[in-house]
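pasting the structure only:
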């Protein structure tokens, strides 16, 4: 089979697994298992904990000891078995432990899948920079397809979503063993734990500009998963007022507009970076988060459905203009000798520390605005998150000092 098609299948399944539960698990835990906001937030925060060290650990194992495709396969099989186990658990402490181990198994596979893909393309004599992006887009398509499948099966509030995720994880685990071999690197080529994790890039904090950038990256990272955590339960709480509305009947379909928007906004990044520079593009992202949360606060699945749809569309700008543009900025500003470490540091600040604190703090906010009889004041909840983003939007341009040079941007963006 054509190697590109094989990689499309691998990337499709890679994110199909995640899409099966990431958007709907929060609703399942709140509505069906009756978990508190803090409990839900802490379970999602396990992804942040795992992102702090597991990608580095698995990266070193694949660089030094075991073929990358085998590490990828084993990780997915272990993750799949853990998801099957999670489907039968109803209490918070046990589910927390299982999902923590699942995060430790799954989060490293995102980077490992890239490594396996790059290796396969290189062995086939293909240009990685030209060939991989169209392949990677199928990962987002897989994520959306999983959301739709869970929705149409009526599994957004049931453990069936975990069976779907677990089955697809084991399938991908077995499939990974058939990918082109990527053996361990030569001793001199393998990166250290500190380099893989990005710790040696902490020298960048000596620059005030980079220090401010990384700190705001952590603050923004806290916002990335908030609507993923609570979007499903938010829509479900309208079932008493609008039981037949589209958003209540098909929450995952409505929420999937966010991922569709994300794929479209990726294409606009080179233009915006070239014209406005990283400072304004990051500011656009922060302001987009204000509208993302604010529109959730005033929208509803009935007459306010257009406001929710607008929020989903804005998500593409909020997510991409921060995540991808930030990565490009790090690539441009870091010394060539530590670019890999700098990217590791960026991921640590956003998907590690940011995701961890975001999961915990958002859970506290939800519980604070939940009455003793379990009724949640979603407008206050979303306005609190919008206020948080607004504070960042005001502070960022005042603190982050950066002068845009259009000529300097052309190289990295084109690359």
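Ah, there it is. None of these values were measured; they are calculated from a predicted model. Numbering: from 1, shown residues only.

drop to CA atoms for contacts and neighbour counts, all remaining ones
Noted.

quick check: buried residues in the helix or strand harbouring residue 276?
Taking DSSP states H and E as the definition, residue 276 sits inside helix 269-298. For helix 269-298, the buried set under the neighbour-count rule, 16 or more other CA atoms under 10 Å, comprises 269-270, 272-274, 277-298.

now swap in stretch 254-267 and tell me
Buried residues in stretch 254-267, counted by 16+ other CA under 10 Å: 254-263, 265-266.

which of the residues you listed fall within helices?
254-263, 265-266 (DSSP state H).

as TSV, these with distance to residue 57 would be great.
Output for those, formatted as TSV (distance: CA to CA, whole Å):
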residue	distance to residue 57
254	37
255	33
256	32
257	34
258	32
259	29
260	32
261	33
262	29
263	30
265	32
266	30
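
closest one to residue 204 out of those, please.
Proximity of those to residue 204, judged by CA to CA, is greatest for residue 266, which lies at 26.9 Å.

so for stretch 258-277, first residue to last residue, what's the gap.
24 Å (CA to CA, to the nearest Å).

below is structure B, check it against A:
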């Protein structure tokens, strides 16, 4: 891969996640303060991510993989997305905002797979070449949050600018996409079935009782996960945290740190303990949020955010490794698609629809909530999931880790 291509792919990945992080983190605050949306409407708005995740495989499976080059579809989707994002800034009520953001998320979510496809096509050894490029995506999300915090858009009531900033970035990425190396359709002329699209070929994995336990736990843990994505920014702003979006970016910094440390933990803990520690981190995070404040317990708020690295890496990344090794070469792609559809699609969708009514139930005024009662609910859900997982997941599989383990393609073997 030439230096020029590497730079383009890095810019593509940076912009891909900068766009998402620019408006997604603070949307809840924008909806409640600017569009005067209810907590229920806030949850519904965030559910568009899950609806987009559910529909994305069909767009990729029926269009990108069969008819058009990935970089061209990426460009078209981001140009349309730029227009939709900018149009949201002209809307003054939630009822008009919702269908636009729904259409946008249905368009955006497929691009997450497309940027990976474009990247992998240019690589001889993705396990070594992809991580330095993918890390630019996390950096893009961090920079977006820090920019919002530095400019003080939350405190100034100017969060409409986040959508404009994302629109400009989407326009740039849309144009950049047409200059990316050609990535022709991978399955041109091949017949694609419904089972292929949603990864049903890998459903046989569920016959393994341990994997079934992991699969159900993955779906269930995404219910409390929705509380974090949907309401952390409104919570931070409500309790008086300054530059909340910038503070939240500490979660992504933590994610990067633990991503590098994961091989060390993986060797010592193994799959079951890694997954359990990840779920325990969710319980601790919400307890810290429940009792945190901007006074003496501010460390609890920061601690809850920093735990994001453990929450995400230890559970989701370990789960991807576990799924990858259990599926084998034949069903790797199908298995990853199936677990993603179940978690970020079904699990998060359920969480988004129940989080809004719960938060609204504990609203004590137009500008305040009983956040302690709110956060203890996802903490309880995560605790139940953790207990069930520990009881029913039999760690018969063990992972023998060799030197050189990395997160993207671990040198490990899982014995069934």
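Thanks, I have the structure now. Because the structure is a prediction, the values reported are computed rather than measured.

state the span of structure 2 onto which the next helix or strand after the helix holding residue 276 of structure 1 is aligned.
Counting by DSSP H and E, the next helix or strand C-terminal to helix 269-298 of structure 1 is helix 305-333. Under TM-score structural alignment, helix 305-333 of structure 1 corresponds to residues 298-326 of structure 2.

and stretch 50-58 of structure 1, by the same measure?
Using TM-score structural alignment, stretch 50-58 of structure 1 corresponds to residues 52-60 of structure 2.

so which residues make contact with that stretch?
Identification of contacts with stretch 52-60 of structure 2 by CA atoms under 8 Å, 6 or more residues apart in numbering yields 102, 105-110, 113-114, 197-198, 341, 344-346.

show me what counts as buried in that stretch.
Under the neighbour-count criterion of 16+ other CA under 10 Å, stretch 52-60 of structure 2 has 52-60 buried.

could you dump the residues you listed to a markdown table with distance to residue 93 of structure 2 and secondary structure?
Shown next, in a markdown table, are these (distance: CA to CA, whole Å; DSSP: H, G, I helix; E, B strand; the rest coil):
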| residue | distance to residue 93 of structure 2 | secondary structure |
| --- | --- | --- |
| 52 | 22 | helix |
| 53 | 25 | helix |
| 54 | 26 | helix |
| 55 | 26 | helix |
| 56 | 27 | helix |
| 57 | 31 | helix |
| 58 | 31 | helix |
| 59 | 29 | helix |
| 60 | 32 | helix |
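
same list (those residues) but as TSV, adding distance to residue 376 of structure 2.
Putting these into TSV (distance: CA to CA, whole Å) gives the following:
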residue	distance to residue 376 of structure 2
52	29
53	28
54	29
55	32
56	33
57	34
58	37
59	38
60	38
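
which single one of those is nearest to residue 160 of structure 2?
Nearest to residue 160 of structure 2 among the buried residues of stretch 52-60 of structure 2 is residue 52, at 22.3 Å by CA to CA.

and residue 379 of structure 2, what's its match in structure 1?
Alignment note (TM-score structural alignment): residue 379 of structure 2 maps to residue 386 of structure 1.

now that match: which helix or strand?
Using DSSP H and E, residue 386 of structure 1 falls in helix 378-399.

before we move on, what about residue 395 of structure 2?
Short version, using DSSP H and E: residue 395 of structure 2 is in no helix or strand.

surely it touches residue 275?
No. Taking CA atoms under 8 Å as the definition, residue 395 of structure 2 is not a contact partner of residue 275, at 11.1 Å.

thinking again about what came up before, list the buried residues for the match of helix 305-333 of structure 1?
Buried-residue list, stretch 298-326 of structure 2, by 16+ other CA under 10 Å: 300-326.

do the same with stretch 61-76 of structure 2
By 16+ other CA under 10 Å, the buried positions in stretch 61-76 of structure 2 come out as 61-67, 69-76.

now swap in stretch 97-117 of structure 1 and tell me
For stretch 97-117 of structure 1, by 16+ other CA under 10 Å, it's 98-109, 112-113, 115-117.

ditto for stretch 398-413 of structure 1
Residues of stretch 398-413 of structure 1 classed as buried: 400, 404, 409, 413 (neighbour count, 16+ other CA under 10 Å).

who are the contact partners of the closest residue in space to the third one that isn't next to it in sequence?
Spelled out, it's residue 409 of structure 1. Nearest residue to residue 409 of structure 1 in three dimensions, chain neighbours excluded: residue 274, at 6.0 Å (CA to CA, 6 or more residues apart in numbering). Residues counted as contacts of residue 274 of structure 1 (CA under 8 Å, 6+ apart) are 406, 409-410, 413.

swap in residue 159 of structure 1?
Residues in contact with residue 159 of structure 1 (CA under 8 Å, 6+ apart) are 28, 87-88.
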